[in-house]
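1. okay, predicted coordinates and the sequence, questions at the end:
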Amino acid sequence: MSLGDEGQTRTRLPDAGGDVYGGARRGGRSSSRGLVTVVGVVVLLIAAIAFANRGGGDSSSAGQSSGKPGSSATAASGTKPVQSKTTGIPAGFAHDQQGAQSAAANYAVALGSADMFDKTRRDAILQAVITPSRLADFQSTLDQAYTPAFNKNVGLNADGSTPSGYTFVSRTSPVGTKVTASTANDATVEVWCSGLLGLAGTNSTTPVTNSWFTITMKLQWAGDDWKVVTQSQKAGPTPVPGDDKASTADDMAKAVNEYGGFTYAR
């Protein structure tokens, strides 16, 4: 229907179709869609909730900024990404603010990955990114968070494995970073992220959804690298949802398996 110049509005009728992905559109208002979104946010927040305000972190420092960042706040610096990895996670960041931002971005990716739902892989991730003095607390807290009941709530089996015929998606993509406080050996970094979460499959009741959030990490220079001391998370900033037609379950699963992640460098 074409629109005139006298204030007409266009009404979009809901699409029909059996594939939960095929007819869905972003920003759907059904109660089930809203529930899926809430579940997605919960999973992406779970690590942050466990980490927040622990270890004597200075919560006030996160809000202290030297001023509004310019348009080049996260522009490429020309510094090459790190060349080494620990447990598959980038390591060996520069001992400066740029290095802290790169570390925070890469750690956000690791802590928001599907590997966090597997006890063995989760412990390896924590070993690689958490400061030694806080490691035991992180492991204990997350062991209590990633329970069989929680796994079932996000569509996984009780042991955290993916049901046969489905592809589990949990991926965090940093959009930008900024330092809000820093000293020679400490830095507080905010990472603005977009996240994907859900179970890709034709009959999935928890399809892959998108969310936006900002992670605040307090980092400490330890063992010749930046390590996480505390982490917190808040929702947004969130853009207005587009009118893009959601992909099919097969296309989503294929994309997740074929498109790898990045090593982030400031």
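-> Yep, it's here.

2. from here on, contacts and neighbour counts on C-alpha atoms
-> Fine.

3. check the chain for its longest helix and report it.
-> When the chain is parsed with DSSP state H, its longest helix is helix 31-51.

4. remind me what it packs against, helices and strands.
-> Judged by 3 or more CA pairs under 8 Å, 6 or more residues apart in numbering; DSSP states H and E, helix 31-51 is in contact with helix 135-145, strand 186-200, strand 209-221, strand 226-235.

5. if we use 6 Å, what do you get?
-> Secondary-structure packing of helix 31-51 (3 or more CA pairs under 6 Å, 6 or more residues apart in numbering; DSSP states H and E): strand 226-235.

6. between the longest helix of the chain and strand 186-200, how many degrees?
-> Angle, helix 31-51 to strand 186-200, by axes from the mean of the first three to the mean of the last three CA atoms, to 10 degrees: 150 degrees.

7. so who does the residue nearest the centre of the chain touch?
-> In the chain, the residue lying closest to the centroid (CA atoms, centre = their mean) is Thr172, at 3.1 Å. Contact analysis of Thr172 by CA atoms under 6 Å, 6 or more residues apart in numbering lists Val109, Gly112, Ser194, Gly195.

8. residues in contact with the nearest residue to the third one once chain neighbours are set aside?
-> This points to Ser194. In space, and not counting its chain neighbours, Ser194 is closest to Trp212: 4.5 Å by CA to CA, 6 or more residues apart in numbering. Taking CA under 6 Å, 6+ apart as the criterion, Trp212 is in contact with Cys193, Ser194, Gly236, Thr238.

9. and what of Gln220?
-> Asn185, Asp186, Trp226, Lys227.

10. and the residue lying closest to it once chain neighbours are set aside, how many neighbours?
-> Nearest non-adjacent residue to Gln220, counting by CA to CA, 6+ apart: Asp186, 4.6 Å away. Using other CA atoms under 10 Å, Asp186 is surrounded by 21 other residues.

11. how about the nearest residue to Ala128, chain neighbours excluded?
-> Nearest non-adjacent residue to Ala128, counting by CA to CA, 6+ apart: Thr86, 6.2 Å away.

12. and here is the other one:
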Amino acid sequence: MSLGDENDGGQTRTRLPDGGTGDVYGGARRPARNSRSLITVVGVVVLLIAAIAFANRSGTDGGTSDDTAKDPGAAAPTSATGVRPVTGKDGTIPTGYAHDEQGAQSAAANYAVALVSAEILKPDRRREIVRQLFVPDRVSALEVDFDKAYNKGFLDKVGLDANGNAAPGMTYVSRTAPVGTKVAELTSDTATVDVWCTGVFGTAGVGSTNPVTNDWFTMTLKLRWSGGDWKVESFSQKEGPAPVSADRTASDADEIAKAVAEFGGFTYAR
């Protein structure tokens, strides 16, 4: 589902049921392929050896890292630079970004996680997120737009109550992981950043008609320097780039719910 925004408004990820009842997690399982599994193991070992060799070489060359992309749109390395781009938090969302390209990328990555979280569907938490992330002159209009988009009818469709909570025995999942960032435009006080993401979305629980699945998408965030920090002016979303899905056996509902409860999220930075 998406949220319309007249000024390049946002969209947020929430997976709707494809139909069917029963334990869809059991039906999602695929048989293991021994030959492919062996190839995968060998491939992982080779990659690990290469990574260790590269790390050893990098640690002894005495050089310094440069995280700035030399060409527009080129991928920048994600190794540590020694610059701490996040100095504080507003609630659970990191704040205090550097007033430069690195700070804009860090802000965009963390804001993408917040905008596609399960928290955005909870009315009280949503208002906090909107006020924390967006420039002040966009807050009032976006609060109205978000409330209209995530009304009772919408929440009913995804199995949530009026407060954005799943039914007893169910766990609603919306967890995003940025894979990389790219600065499309940059001035002294504005930035447009593309954030390539993957994530898991859906409801874990026996009998769920909205199973937890994964997806790949790119969020574009237009940022403005406001009040001493990077804030969102508008955002949009598109599908992909998506790799070929691996031949893996799907976990059952209990394992997914347990993982969501036990594994915390990250603060993302360049």
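-> Sure thing, it's come through. Just so we're clear, the structure is a prediction, and the values are computed from it rather than from any experiment.

13. give me the TM-score for these two chains.
-> Overlay of the two chains. TM-score (TM-score structural alignment, normalised by the length of structure 1): 0.75; 210 aligned residues with a CA RMSD of 1.8 Å.

14. about what we covered before: counterpart of the residue nearest to Ser194 of structure 1 in structure 2?
-> Aligned by TM-score structural alignment, Trp212 of structure 1 pairs with Trp216 of structure 2.

15. and Ala114 of structure 1, by the same measure?
-> Under TM-score structural alignment, Ala114 of structure 1 pairs with Ala118 in structure 2.

16. and what of Ser247 of structure 1?
-> Alignment note (TM-score structural alignment): Ser247 of structure 1 maps to Ser251 of structure 2.

17. the strands in the stretch 1-150 of structure 2, which residues?
-> Assigned strands in the stretch 1-150 of structure 2, in chain order: 88-90, 93-95 (criterion: DSSP state E, counting those that start in this stretch).

18. contacts for stretch 154-168 of structure 2, please.
-> By CA under 6 Å, 6+ apart, the residues outside stretch 154-168 of structure 2 that reach it are Leu121, Lys122, Lys152, Tyr172.

19. in these, find the pair that's most separated.
-> Farthest pair in the contacts of stretch 154-168 of structure 2 (CA to CA) is Lys152 and Tyr172. Separation: 16.0 Å.

20. excluding sequence neighbours, find me the nearest residue to the match of Ala114 of structure 1.
-> Spatial nearest neighbour of Ala118 of structure 2, chain neighbours left out: Ser174 (4.9 Å); criterion: CA to CA, 6+ apart.

21. tell me which element the counterpart of the one you found in structure 1 falls in.
-> Correspondence of Ser174 of structure 2 to structure 1, assessed by TM-score structural alignment: Ser170. Element membership for Ser170 of structure 1 (DSSP states H and E) is strand 167-182.

22. for the stretch 1-150 of structure 2, what spans make up the helices?
-> Counting by DSSP state H, counting those that start in this stretch, one finds helices in the stretch 1-150 of structure 2 at the ranges 24-27, 34-60, 101-115, 123-133, 136-149.

23. nearest to Val260 of structure 2, of those helices?
-> helix 101-115 (14.6 Å).

24. got the contact list for Gln102 of structure 2?
-> Contacts of Gln102 of structure 2 by CA under 6 Å, 6+ apart are Arg270.

25. looking at structure 2, name the residue matched to Thr87 of structure 1.
-> Using TM-score structural alignment, the partner of Thr87 of structure 1 in structure 2 is Gly91.

26. can you report how many residues neighbour its match?
-> Gly91 of structure 2: 10 surrounding residues under other CA under 10 Å.

27. name the nearest residue to Ile46 of structure 1, sequence neighbours excluded.
-> The shortest distance from Ile46 of structure 1 to any residue other than its chain neighbours is 7.3 Å, reached at Ala145 (CA to CA, 6+ apart).

28. next: Asp224 of structure 1.
-> Gly92 is the one closest to Asp224 of structure 1 (CA to CA, 6+ apart), at 7.3 Å.

29. how much space between the one you found and Ala128 of structure 1?
-> Counting by CA to CA, to the nearest Å, the separation of Gly92 of structure 1 from Ala128 of structure 1 is 11 Å.

30. with Arg134 of structure 1 instead?
-> Remark: distance between Arg134 of structure 1 and Ala128 of structure 1 (CA to CA) = 12 Å.

31. on that earlier part again, okay, the angle between the strand holding Ser170 of structure 1 and helix 31-51?
-> Relative orientation of strand 167-182 of structure 1 versus helix 31-51 (the same axes, to 10 degrees): 50 degrees.

32. now strand 167-182 of structure 1: buried residues?
-> In terms of neighbour count (16 or more other CA atoms under 10 Å), strand 167-182 of structure 1 has its buried residues at 167-174, 176-182.

33. still on that earlier bit, state the distance from the residue nearest to the centre of structure 1 to Thr206 of structure 1.
-> For Thr172 of structure 1, the distance to Thr206 of structure 1 equals 18 Å [CA to CA].

34. same thing with Phe168 of structure 1?
-> 10 Å.

35. find residues that contact each of those two.
-> Counting by CA under 6 Å, 6+ apart, the residues touching both Phe168 of structure 1 and Thr206 are Leu199.

36. which of the strands of the stretch 1-150 of structure 2 sits most buried?
-> strand 93-95 (a mean of 20; mean count of other CA atoms under 10 Å).

37. tell me which strands and helices that one is in contact with?
-> strand 88-90.

38. check the mean deviation of the strand it packs on from structure 1.
-> Superposing on structure 1 and averaging over aligned pairs (mean CA distance after the TM-score superposition for structure 1), strand 88-90 of structure 2 comes out at 0.5 Å.

39. show me what contacts Ala98 of structure 2?
-> With contact set as CA under 6 Å, 6+ apart, Ala98 of structure 2 has these partners: Pro85.

40. sorry, that was for Gly96 of structure 2
-> With CA under 6 Å, 6+ apart, Gly96 of structure 2 has these contacts: Val86, Thr87, Gly88, Asp229.

41. ok, now how distant is it from Ala107 of structure 2?
-> From Gly96 of structure 2 to Ala107 of structure 2 the distance is 9 Å (CA to CA).

42. returning to what we had before: turn the helices of the stretch 1-150 of structure 2 into CSV, including distance to Gly164 of structure 2.
-> What follows is the helices of the stretch 1-150 of structure 2, written out as CSV (distance: least, CA to CA, whole Å):
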stretch, distance to Gly164 of structure 2
helix 24-27, 22
helix 34-60, 40
helix 101-115, 15
helix 123-133, 7
helix 136-149, 12
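
43. so of those, which one's packed in deepest?
-> Mean neighbour counts were taken over the helices of the stretch 1-150 of structure 2 using mean count of other CA under 10 Å, and the top value, a mean of 25, falls to helix 101-115.
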